[in-house]
Each structure stands twice: as C-alpha cells, then as structure tokens.
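Peer 1: structure of the sequence below:
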Amino acid sequence: MPRSERSPLLLAGLLAAAGVAHFAAPRQFDATIPRGLPGSPRTWTHASGVAELALAAAVALPRTRRTAALATAAFFVGVFPANVKMAVDWRHRPAPLKAAAFGRLPLQVPLVLWARSVARTGEGRS
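Peer 2: You can find the predicted model right below:
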C-alpha cells in the first residue's frame, strides 16, 4: 500500500485510539478541560472522545475523507487550549512529566499539517 494511501488510515487510527482513551481513562482528560467552559469536564471529555471517533470513521472512508480531514485539522486547533492548560498545570511536576506536557504543544502543528495533507488527497477535492 503506497504511503499516500496509508496516511489517512494512520490518522484515522490515531483519532480512534484517542477517542477510545477518552472513555477508558477519562480522568486524565477531565483535568485538561479549561475551567471557563460550561458544564462538567466529563461531559467535554466524552464529547471530544465521540468527536474523535466520528472523525476517525469519516477520515477512513474515501467519500468523506476530505471534509473529515479538514474538520480534524480544526479539531486539533480547537483542543490546543487543553494542551496549554495541561502544560501550565504540570509546570511544577517532575521534569519528565513537565517535558511531556510542554512537548505536546508544538506537536499540534504537525498534526494539523498532517490532517490538511490527508484532506488534499481525499475524494471530492477541487
């Protein structure tokens, strides 16, 4: 399978794994929900897990891939405040944990670019 055909499936796999993790270990995600959002953190954790699972399914299907990949890029931008909150909250933790939290911040850029790249290879592109 050529790399261009594997990339959407890898992105879908990443999204699916993250979506499942939101239900399997929700407490770690609850802690990253910015306090200013209405409702309970668990509601946001579950909603983002559902969104990731839906995006995974849509990215995996060629017919919906382009739109889903663009939505995935927007999703990655949208969850950035949670990663910032985690980095701020973990700034006094031991060095490995602090490094992991701060390391997630620049990781959003390649994730957004990856999703946009998958969108360019999806069906229905203009």
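Peer 1: every contact and neighbour count from this point should use C-alpha atoms.
Peer 2: Will do.
Peer 1: how about the contacts made by the residue most central in space within the chain?
Peer 2: Against the mean C-alpha coordinate of the chain, by C-alpha atoms, centre = their mean, the closest residue is residue 76 at 4.9 Å. Shown in contact with residue 76 (C-alpha atoms under 8 Å, 6 or more residues apart in numbering): 108, 111, 112.
Peer 1: residue 87 too?
Peer 2: Contacts of residue 87 by C-alpha under 8 Å, 6+ apart are 98, 101, 102.
Peer 1: could I get the buried residue list for stretch 20-28?
Peer 2: 20, 21, 22, 23, 26 (16 or more other C-alpha atoms under 10 Å).
Peer 1: this one next, for a side-by-side:
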Amino acid sequence: MTRDIKLMAGAFVGMGVLHFVKPGPFERIVPKVLPRKKELVYASGVVEIAAGALMLNDRTRRLGGLGAVALLLAVFPANVQMAADVVRSRRAPRWYKAGTIARLPLQLPMIRIALKAARS
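Peer 2: Got it, this is the predicted structure:
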C-alpha cells in the first residue's frame, strides 16, 4: 500500500470520528434543501470511517476505495454549500474564503487516490 493511500485512509477515519465528536460544523454545511442534517452527518461519518478502514486492508481495499469515491462525490454539494456560505459572509477573513474555494478542486486528487486504492 502506498503512502498516499495510507494518509487518505487515516484522514477518512479521523474525519469520520469528528462527525460524531463535533457534528455541528458538518451539519452547517449540509445543503439547506436536505432534511435531517444530523442524521446525514452521522451517516456520512459511518461511511467515512468504514471507507478509511477498508482501504487499510489488502482484501477490502477495493471496496474501501470505491466507497471513498462515492462519499467524495456525495459530499461535494456540502463543500460547495460551505464555500458559498463563507464567500457571502462579511465576517469570514479573505484567507478563509480563498481556502474554501481552493478546496473544491482538491476533491479531484482525492478521488484519484481513492480510485488508485480501488485498483490496488
């Protein structure tokens, strides 16, 4: 297993745990049109932990990588919602606004790493 897959798997597990420890920030970025925000945050946390853990094992890496890709695609609207909310905010500093926008295309290399895990 390559270092980038290990890092991504660890990040997924860590961020997934945060969905349960500190759900508030995740709830705030769920697109406004979606109901049951807390439940969606918990569900995505479960998937994130599972995908990360599955990517760490040779026999389950394919499933974990595919799960990570599905999750990254599913939560992209939340990342867009976060960027839109931050850009509209008068209180958010410029560096934070720039960071939330710059973060959006970073989903592509993450998807690439998850696909690499699925193929390994």
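Peer 1: got a TM-score for the pair?
Peer 2: Here the TM-score for the pair of chains, by TM-score structural alignment, normalised by the length of the second structure, is 0.89; 117 aligned residues with a C-alpha RMSD of 1.3 Å.
Peer 1: quick revisit: trace the residue nearest to the centre of the first structure over to the second structure, please.
Peer 2: Counting by TM-score structural alignment, residue 76 of the first structure lines up with residue 72 in the second structure.
Peer 1: now do the helices in the second structure.
Peer 2: Taking DSSP state H as the test, the helices found in the second structure are 3-21, 23-29, 37-55, 61-88, 94-103, 107-119.
Peer 1: check the ones you listed for me and report the most buried one.
Peer 2: Sort the helices of the second structure by mean neighbour count, taking mean count of other C-alpha atoms under 10 Å, and helix 37-55 sits at the top with a mean of 21.
Peer 1: and the angle from it to helix 107-119?
Peer 2: 50 degrees (axes from the mean of the first three to the mean of the last three C-alpha atoms, to 10 degrees).
Peer 1: give the other helices and strands that helix 37-55 of the second structure contacts.
Peer 2: helix 3-21, helix 23-29, helix 61-88 (3 or more C-alpha pairs under 8 Å, 6 or more residues apart in numbering; DSSP states H and E).
Peer 1: what's the closest of those helices to residue 55 of the second structure?
Peer 2: helix 61-88 (4.0 Å; C-alpha to C-alpha).
Peer 1: residue 26 of the first structure pairs with which position in the second structure?
Peer 2: Using TM-score structural alignment, residue 26 of the first structure sits opposite residue 23 in the second structure.
Peer 1: so what's its match up against?
Peer 2: Residue 23 of the second structure makes contacts with 38, 41, 42, as judged by C-alpha under 8 Å, 6+ apart.
Peer 1: change it to 10 Å
Peer 2: If you count contacts by C-alpha atoms under 10 Å, 6 or more residues apart in numbering, residue 23 of the second structure has them with 16, 17, 37, 38, 39, 41, 42, 45.
Peer 1: identify the farthest-apart pair in those.
Peer 2: Within these, 17 and 37 form the most distant pair, 16.5 Å apart (C-alpha to C-alpha).
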